[in-house]
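K.L.:
I'll drop the sequence and a predicted model, then ask my questions.
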Amino acid sequence: MLKIGSHVSFSGQGLLTAATEANSYGSSSFMIYTGAPQNTRRKPMDTMFLEEGNALMKEIGIDEIVVHAPYIINLGSYKENTYELAVTFLQEEIRRTQAAGVNNIVLHPGAYTDMDADYGIDRIAQGLNEVLGGTNETEVKIALETMAGKGTEMGRSFEEMARIIDKVKYNERLAICLDTCHVHDAGYDIVENLDGVLDEFHRLIGLDRLTVVHLNDSKNPRGAAKDRHTPLGTGWIGYEAIQKVVHHERLQGRPFILETPWIGKDAKTQRPMYEIEIALLRGNVEERFGSEFLSQVKELGAFFEGQNISGRSFVLDTWNLLKSDAKAKKADPREPMERLYDLVAGAGLLPDVSEEGINQRIVAWLAGQGK
């Protein structure tokens, strides 16, 4: 079975809350933070409903999930207090991951800030040696996440990842998390040359180290080094390319985790597109949403055709407009999904469907379901 899910909340009743939310999206895997990703405050794991959460996971058929390390960890820092916090806090996060029965904790490798890339590679490797050497009672692997190259962050190329791995004594416990938005923004052509990208990854690192895949479309063209996610099919990567990643024979058996942003006109009522994204990638949209849903997607397709709107070209033309035309950006900074939603709402189509529901149908149309 395809292991696919999203980032979900670990607050409230901990693992039980997370599994319940994941089930609502039709997930067969999911990713959690064991506490807020921006700080070090943590509740004891024995208060996180682990037994109840695992029981629900077994009931709904989820056998593998992922933990993501907090963003505040920076093993690449030259500042001793920042570095020491990163080492000790990551060790504790690994023990919490082990307590939750999870095998992989995803980690942003770190940033070299005021130093240089060679320093960053050496410093991160030093930190990983300390972290792994101090947690040898666990079997948890650190899955270093491929990064977009924003600022001074490391892991922006497969070569950098390989250099870090080669310097780590305990590298049998190092893995890789491949993020589609990040590798695209770092310059890898996963749209036209996915096989070539995987070949290069295997040559430099080895596909056996690839244990987690993050699924995100990108708001920016390839090589932009920006790291800005967007729902599947609404960015420069496109739904077709993401689908090829998920179903590629060399990537099977790994958890695929959506980190696409929540959307909506009002920030207070924004909703994720996880449920429709998962159903599209799994190929069970009608089973999940019903035949009327697909009929309404076709209705939207006919409407957009009448407006001379072609989904893929509309998406890319909109991003190009926002990127290149400062006046247009200032006057009308709406992204493709918002523009499409406004057209549908303005025409009075699907009046009994919620904003979330209309957005789900637009995502489905962009994925080719309305043809």
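P.N.:
Ah, there it is. Numbering: from 1, shown residues only.

K.L.:
CA only for contacts and neighbour counts going forward, please
P.N.:
OK.

K.L.:
Can you list the residue ranges for helices in the stretch 1-150 of the chain?
P.N.:
Counting by DSSP state H, counting those that start in this stretch, the stretch 1-150 of the chain has helices at residues 14-24, 50-60, 80-99, 117-133.

K.L.:
Touching the last one from outside, list them.
P.N.:
For helix 117-133, the surrounding residues in contact (CA atoms under 8 Å, 6 or more residues apart in numbering) are 75-78, 83, 87-88, 90-91, 109-112, 152, 154, 160, 163-165, 167-170, 173.

K.L.:
related to what we said a few turns ago, need the helices of the stretch 1-150 of the chain in CSV (columns: distance to residue 201 and mean neighbour count).
P.N.:
Output for the helices of the stretch 1-150 of the chain, formatted as CSV (distance: least, CA to CA, whole Å; neighbours: other CA atoms under 10 Å):
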stretch, distance to residue 201, mean neighbour count
helix 14-24, 30, 22
helix 50-60, 32, 16
helix 80-99, 26, 18
helix 117-133, 18, 21
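
K.L.:
Please pick the buried ones from the contacts of helix 117-133.
P.N.:
Buried residues within these, counting neighbours by 16 or more other CA atoms under 10 Å: 75-78, 83, 87, 90-91, 109-112, 152, 154, 160, 163-165, 167-168, 170, 173.

K.L.:
One more to weigh against that first structure:
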Amino acid sequence: MLNIGCHLSVSKGFEAMGKEALKINANTFQFFTRNPRGSKAKAIDPKDAEGLLEIVKKNQFATLLAHAPYTLNPCSAEEKTREFAAQVMADDLARMEYLPNNLYNFHPGSHVGQGVDVGIELITSLLNMLLKPEQTTTVLLETMAGKGTEVGRTFEELKRILDGITLSEKVGICLDTCHVYDGGYDLVNDLEGVFEKFDQVIGLDKLRAIHLNDDMNPMSSHKDRHAKIGEGSLGLEAITRIINHPKLRHLPFFLETPNDLAGYAKEIALLRGVYKE
């Protein structure tokens, strides 16, 4: 079965997201832990979380993915900015235990002129401070498009972060198809080569989720502009190969395309139609 979902709004509550997912024939979904452009988080109602867990169990959902807000920069040159990232992520990981054994994704951040080495050191230090042996959540580093001074634009940079983590079993990678194509990895003409490279550098066992997006720009553009499935430079054929790839097809796929709920429903139906059961 194709494990596919989209981004849903947590403002309506956990159980409501589960019901919305069912309406569009999704069997997983992604949500922001709080305002994606701010710091406020809605108080969690334990009964609401239990309601979602019942939906997940009854309908055999794949792993869910929570996304940290965009405002975080764990490798900022400003100490206050790094402290803010640490506080939010610590709170998010505590809140995630209401939905145990799921995934939490974040953007590694931008080193803002300090250099990649400093950026990587700051990110690994933060994760080593935050990760706890008892947590059930796996924290994922997202592959980045390479805008400005973003860290995580190459598999090698992500590997260096992972290598610095003490509790290595608590971390993994979320690969964004638009981002890696923007970053120069040719998913259209060399899909096998890209994932062989990923396996050699990082290891496919660390790939835990895929953001499935088409791309408004050509390969290596470093611009990060998501397109609807089949309407960008990646195209439906390449995306079909990705979801059917024998080493990827078991993963949860999360749409972050420019869509409303009806649009996501159409994309999910499209992708289920080209998925080979």
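P.N.:
That came in fine, so what should we check first? Predicted model only: the values in this text are computed from it and were never measured.

K.L.:
Return the subset of the contacts of helix 117-133 of structure 1 lying in strands.
P.N.:
In strands, judged by DSSP state E, none of these are found.

K.L.:
would you turn the helices of the stretch 1-150 of structure 1 into JSON lines with distance to residue 342 of structure 1?
P.N.:
Listed next are the helices of the stretch 1-150 of structure 1 as JSON lines, based on distance: least, CA to CA, whole Å:
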{"stretch": "helix 14-24", "distance to residue 342 of structure 1": "27"}
{"stretch": "helix 50-60", "distance to residue 342 of structure 1": "37"}
{"stretch": "helix 80-99", "distance to residue 342 of structure 1": "43"}
{"stretch": "helix 117-133", "distance to residue 342 of structure 1": "45"}
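
K.L.:
right, and the ones you listed - which one's nearest residue 344 of structure 1?
P.N.:
Closest approach to residue 344 of structure 1 among these (CA to CA): helix 14-24, 26.4 Å.

K.L.:
Aligned to residue 219 of structure 1, what sits in structure 2?
P.N.:
Aligned counterpart of residue 219 of structure 1 in structure 2: residue 216 (TM-score structural alignment).

K.L.:
what about residue 196 of structure 2, neighbour count?
P.N.:
By other CA atoms under 10 Å, the residues close to residue 196 of structure 2 number 14.

K.L.:
Show me what it lines up with in structure 1.
P.N.:
In structure 1, residue 196 of structure 2 lands on residue 199 (TM-score structural alignment).

K.L.:
Between the helices of the stretch 1-150 of structure 1, which one is closest to residue 340 of structure 1.
P.N.:
Nearest to residue 340 of structure 1, of all those, is helix 14-24, at 26.0 Å by CA to CA.

K.L.:
could you check the angle helix 50-60 makes with the closest one?
P.N.:
Here the directions of helix 14-24 of structure 1 and helix 50-60 differ by 20 degrees (axes from the mean of the first three to the mean of the last three CA atoms, to 10 degrees).

K.L.:
residues making contact with helix 14-24 of structure 1?
P.N.:
Applying CA under 8 Å, 6+ apart, the external contacts of helix 14-24 of structure 1 come out as 5-6, 8-11, 28-30, 32, 47-50, 52-54, 56-57, 60, 275.

K.L.:
Stretch 246-258 of structure 2 too?
P.N.:
With contact meaning CA under 8 Å, 6+ apart, stretch 246-258 of structure 2 is reached by 2-7, 28-30, 62-63, 208-214, 226-229, 242-243, 264.

K.L.:
Can you select the buried ones among those for me in PyMOL?
P.N.:
Selection of the buried residues among the contacts of stretch 246-258 of structure 2 in PyMOL, burial being defined by 16+ other CA under 10 Å:
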select buried, resi 2+3+4+5+6+7+28+29+30+62+63+208+209+210+211+212+213+214+226+227+228+229+242+243+264
